[in-house]
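# using only what follows, build the 3D model:
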Amino acid sequence: MAIHFFVENISFKLTNALKVRRWIKEIILQENYQLGELNFIFCNDEYLHKINVEYLAHDDYTDIITFDNSDEKNLIEGDIFISVERVKENAQNLQVSFEQELQRVIIHGVLHLLGYQDKAPQEQAQMRAKEDEALKLFQTI
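From the prediction side, this is the model:
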């Protein structure tokens, strides 16, 4: 169906939006899912912190929050909120480009909607491997 990009409380424009859409669609297809409605909302730390407190009862800052809106099996639908400020800070701390870190965070949210978790160490390792695989695919699209 559709992938949408929105901005809340910041000035931000996603570069290569068409490429990012193709990439996300390809990952979804590779996992044998169908795309429904997928919304990415790019925001600042305070906006995402408020969502984290209000909806998840977590009083901390994070780079991403994913809400799964899927009603059907193998259909991916959801809202993915991303703090651009947190991604920039993480990129600096990890000594990677902002674009690379943003791509990792974007696909991290998609992978959550595809059923991947990251609480336990084994889940974290699997998530990181899937992110790395997806980042390699981004270079070829």
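# can we go C-alpha only for contacts and neighbour counts from here?
OK.
# and the helices in this protein?
With DSSP state H as the criterion, the chain has helices at 17-30, 45-56, 84-94, 98-113, 121-140.
# hey, which of those helices is tucked in deepest?
Between the helices of the chain, helix 98-113 has the highest mean count of neighbours, a mean of 20, where neighbours are mean count of other Cα atoms under 10 Å.
# which elements pack onto that helix?
strand 64-68, strand 75-83, helix 84-94, helix 121-140 (3 or more Cα pairs under 8 Å, 6 or more residues apart in numbering; DSSP states H and E).
# let's see this one next, to set against the first:
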Amino acid sequence: MAINFTSHEVKVNLKDKTRLKAYIKEKFSREGQKLKDLQYVFCSDDYLLEINQQFLQHDTYTDIVTFELGTDPKVTEGEIYISIDRVKENAEKFKVPVEQELHRVIFHGALHLCGYKDKSKEQAAIMRAKENECLKEYLGVSL
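Below you'll find the model as predicted:
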């Protein structure tokens, strides 16, 4: 099982990657998912817009795009693209530290791959509660 963090045209200061990988693996396990391979790619707004347009036919900026690449619903193989530009803007908008917002988005992508959705109000509320749970467990942030 592998989790990798890479950057495309941006710099990211992600602290304690070993601990973060262990937490994500544990989260998948607690959610009943087997994690085979997970790639996080930190990128710019423009790069993620291109991905959003090409693969999802969405012509909008977003903070994250998550792709499930595997065929077995109980074994996760995925790619998660995160716009660092959008993370920084959202951190300012919501008046939270960039590190906290970055971790929220990292956990958001993992939760998508664990089967959580956010299309309806009810789904979004559950997703937000799960993100907050992760932030509390991992960063000790009370929300």
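# and the TM-score between them?
In this superposition the chains share a TM-score of 0.95, using TM-score structural alignment, normalised by the length of the first structure; 140 aligned residues with a Cα RMSD of 1.1 Å.
# before we move on, the earlier item: dump the helices and strands packed on helix 98-113 of the first structure to a markdown table, plus distance to L102 of the first structure.
Formatted as a markdown table, those follow (distance: least, Cα to Cα, whole Å):
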| stretch | distance to L102 of the first structure |
| --- | --- |
| strand 64-68 | 10 |
| strand 75-83 | 9 |
| helix 84-94 | 6 |
| helix 121-140 | 11 |
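# which one of those lies closest to L14 of the first structure?
Closest of those to L14 of the first structure is helix 84-94, at 10.4 Å (criterion: Cα to Cα).
# by how much does that closest one deviate from the second structure on average?
With mean Cα distance after the TM-score superposition for the first structure, helix 84-94 of the first structure departs from the second structure by a mean of 0.4 Å once superposed.
# if we look at that helix, which residues are touching it?
Identification of contacts with helix 84-94 of the first structure by Cα atoms under 8 Å, 6 or more residues apart in numbering yields 42-45, 62-63, 97-98, 100-102, 105.
# before we move on, back to that, got a markdown table for the helices of the first structure, with distance to M1 of the first structure too?
Formatted as a markdown table, those follow (distance: least, Cα to Cα, whole Å):
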| stretch | distance to M1 of the first structure |
| --- | --- |
| helix 17-30 | 10 |
| helix 45-56 | 26 |
| helix 84-94 | 26 |
| helix 98-113 | 15 |
| helix 121-140 | 20 |
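# I76 of the first structure: which of the ones you listed is closest?
Of the helices of the first structure, nearest to I76 of the first structure by Cα to Cα is helix 98-113, at 6.4 Å.
# angle of the closest one against helix 84-94?
Angle of helix 98-113 of the first structure versus helix 84-94, following axes from the mean of the first three to the mean of the last three Cα atoms, to 10 degrees, is 110 degrees.
# superposed on the second structure, what's the mean shift for helix 98-113 of the first structure?
For helix 98-113 of the first structure, the mean distance to aligned residues of the second structure following superposition is 0.5 Å (mean Cα distance after the TM-score superposition for the first structure).
# between the helices of the first structure, which one is nearest to G78 of the first structure?
Evaluated with Cα to Cα, these place helix 98-113 nearest to G78 of the first structure, the distance being 7.3 Å.
# can you give the distance of the closest one from its chain's centre?
4 Å (Cα atoms, centre = their mean, to the nearest Å).
# please apply the same query to stretch 52-62 of the first structure.
17 Å.
# what do you get for stretch 28-46 of the second structure?
7 Å.
# check which residues of that stretch are buried.
Across stretch 28-46 of the second structure, burial judged by 16 or more other Cα atoms under 10 Å covers 28, 33-35, 37-45.
# name the residues that touch that stretch?
Stretch 28-46 of the second structure has contacts (Cα under 8 Å, 6+ apart) with 1-10, 12, 25, 61-63, 74-86, 110, 114.
# swap the cut-off to 6 Å and go again
1-8, 10, 74-85 (Cα atoms under 6 Å, 6 or more residues apart in numbering).
# from those residues, which would you call buried?
Among these, those classed as buried by 16+ other Cα under 10 Å are 3, 75-85.
# kindly reformat those residues as TSV containing distance to E50 of the second structure.
As requested, these are arranged in TSV below (distance: Cα to Cα, whole Å):
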residue	distance to E50 of the second structure
I3	24
V75	28
T76	24
E77	22
G78	18
E79	15
I80	14
Y81	11
I82	13
S83	11
I84	15
D85	14
